[in-house]
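Q: mind folding the following:
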Amino acid sequence: MSLLEQLNQDMKQAMKNKEKDKLAVIRMVKAALQNEAIKSSHAELSNEEELTVLSRELKQRKDSLLEFKNADRLDLVEKTQAEIDILVDYMPEQLSEEEVSEIVKQTILDVNATSKADMGKVMGALMPKVKGKADGSLVNKLVLQQLS
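A: Sure, this is the predicted structure:
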């Protein structure tokens, strides 16, 4: 089942259960997917493109959550955390830090990277492998650790 089909099904269920917050998040994701489809002029997005949109929406919420915590806006922190929890349900299972570390080590060996100057080469080869399955900042941190 595609992400869009899953969202439609969950949207109907959220309407029946009168879950306003979940319904709002699902509608927001659907709108983002439709906007991306229009922008890329495809009738339908590939699974990878859907995952990219979903990852972007999740990252925006996480960034907002950090800002709200810094501003001591507990009302917005709770709302944003609830949105994040809903979005995480649609993401593929996340890799553990150890799994990401192993993938980083293998990729560094594959591209023969030896210093921080090779960071771009490593990240370019690595990100398609972990797209949507690991946080980019964690991947970046692990690559820097391995290259230094």
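
Q: going by C-alpha atoms from here, please, whenever you check contacts or count neighbours.
A: OK.

Q: can you tell me the helix or strand for the residue sitting nearest the centre point of the chain?
A: Nearest to the mean C-alpha position of the chain, by CA atoms, centre = their mean, lies residue 55 at 2.3 Å. Assigned by DSSP states H and E, residue 55 belongs to helix 47-70.

Q: residue 38 now?
A: helix 20-40.

Q: before we go on, could you also do this sequence so I can check it against the first one:
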Amino acid sequence: MSDTLKDTLQTDLTTAMKARDELRSATLRMVLTAVRGEEVAGKSARTLSDEEVVTVLQREAKKRREAAEAYEGAGRTEQAERERGELGVIETYLPTPLTDEELDELVDEAVLVATGEGLTGMGAMGAVMSQLKAKVAGRADGKRLSGAVKARLQA
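A: A predicted model of the protein is given here:
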């Protein structure tokens, strides 16, 4: 049986604790707590799939990014650096982000399919986005994706 992403996180936490890597172990504890919280949320407990764990990791990464910006804006550089350090640890478990060229290529393909179905202009936005969400899951955030689709549809 292959290891799940959650198993990998747990194993890496143990390794970080043995190595006395405070930043890595604290970050992995925090991420695993978020994963376990997601598992027990709702009406019944469940085990998250790797895709769902990636979604939790993305949410945690976004929190770190926003916190680092807020701390930097408030002149609290030490806390901002800590948040960026945690973000770096989390990003090692996320899929490789799409390059701009790869994203543009996927958007172009999806727009061709939508225009083949008779959709044009911004009216095709929903159809294009629904096609792309599954293809770019975990590799591009929604804001970047919608910006690329809007730019292509308005061109």
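
Q: would you pull the TM-score for this pair?
A: After superposition, the two chains reach a TM-score (TM-score structural alignment, normalised by the length of structure 1) of 0.91; 148 aligned residues with a CA RMSD of 1.5 Å.

Q: and the contacts of the helix holding residue 38 of structure 1?
A: The set of residues external to helix 20-40 of structure 1 that reach it, using CA atoms under 8 Å, 6 or more residues apart in numbering, is 4, 7, 10-11, 14-15, 43-45, 50, 53-54, 57, 83, 86-87.

Q: repeat that for stretch 51-60 of structure 2.
A: 5, 6, 31, 34, 35, 38, 90, 93, 94, 138.

Q: mean per-residue distance, it to structure 1?
A: Taking mean CA distance after the TM-score superposition for structure 1, the mean distance separating stretch 51-60 of structure 2 from the aligned residues in structure 1 is 1.1 Å.

Q: where in structure 1 does that stretch fall?
A: The alignment of stretch 51-60 of structure 2 onto structure 1 (TM-score structural alignment) spans residues 48-57.

Q: quick revisit: quick check: the two most widely separated of the contacts of helix 20-40 of structure 1?
A: 43 and 83 (27.5 Å; CA to CA).

Q: ok so, going back, which of the contacts of helix 20-40 of structure 1 sits closest to residue 65 of structure 1?
A: Nearest member of the contacts of helix 20-40 of structure 1 to residue 65 of structure 1, counting by CA to CA, is residue 83, at 10.1 Å.

Q: what's the match for the closest one in structure 2?
A: That one, residue 83 of structure 1, aligns with residue 86 by TM-score structural alignment.

Q: burial count for the closest residue to its match other than its chain neighbours?
A: Spatial nearest neighbour of residue 86 of structure 2, excluding adjacent residues (CA to CA, 6 or more residues apart in numbering): residue 27 at 5.8 Å. For residue 27 of structure 2, the neighbour count with other CA atoms under 10 Å is 20.

Q: just the one 3 residues further on next, same as before
A: For residue 30 of structure 2, the number of neighbouring residues by other CA under 10 Å comes to 14.

Q: hmm, what's the outermost residue in structure 1?
A: Distance to the chain centre peaks in structure 1 at residue 114, reaching 28.9 Å (criterion: CA atoms, centre = their mean).

Q: wait, it touches residue 145, no?
A: No. If you go by CA atoms under 8 Å, residue 114 of structure 1 and residue 145 don't touch, sitting 11.9 Å apart.

Q: name the SS class of the aligned partner of residue 95 of structure 2 in structure 1, please.
A: By TM-score structural alignment, residue 95 of structure 2 lines up with residue 92 in structure 1. Secondary structure state of residue 92 of structure 1, per DSSP: H, G, I helix; E, B strand; the rest coil, is coil.

Q: you'd agree residue 92 of structure 1 is up against residue 133?
A: Yes. The pair residue 92 of structure 1 / residue 133 is scored as a contact, 6.1 Å apart, by CA under 8 Å.

Q: more neighbours, the two?
A: Remark: of residue 92 of structure 1 and residue 133, residue 133 carries more neighbours, 18 against 12, as counted by other CA under 10 Å.

Q: residues in contact with that one?
A: Residue 133 of structure 1 neighbours (CA under 8 Å, 6+ apart): 91, 92, 93, 94, 95.
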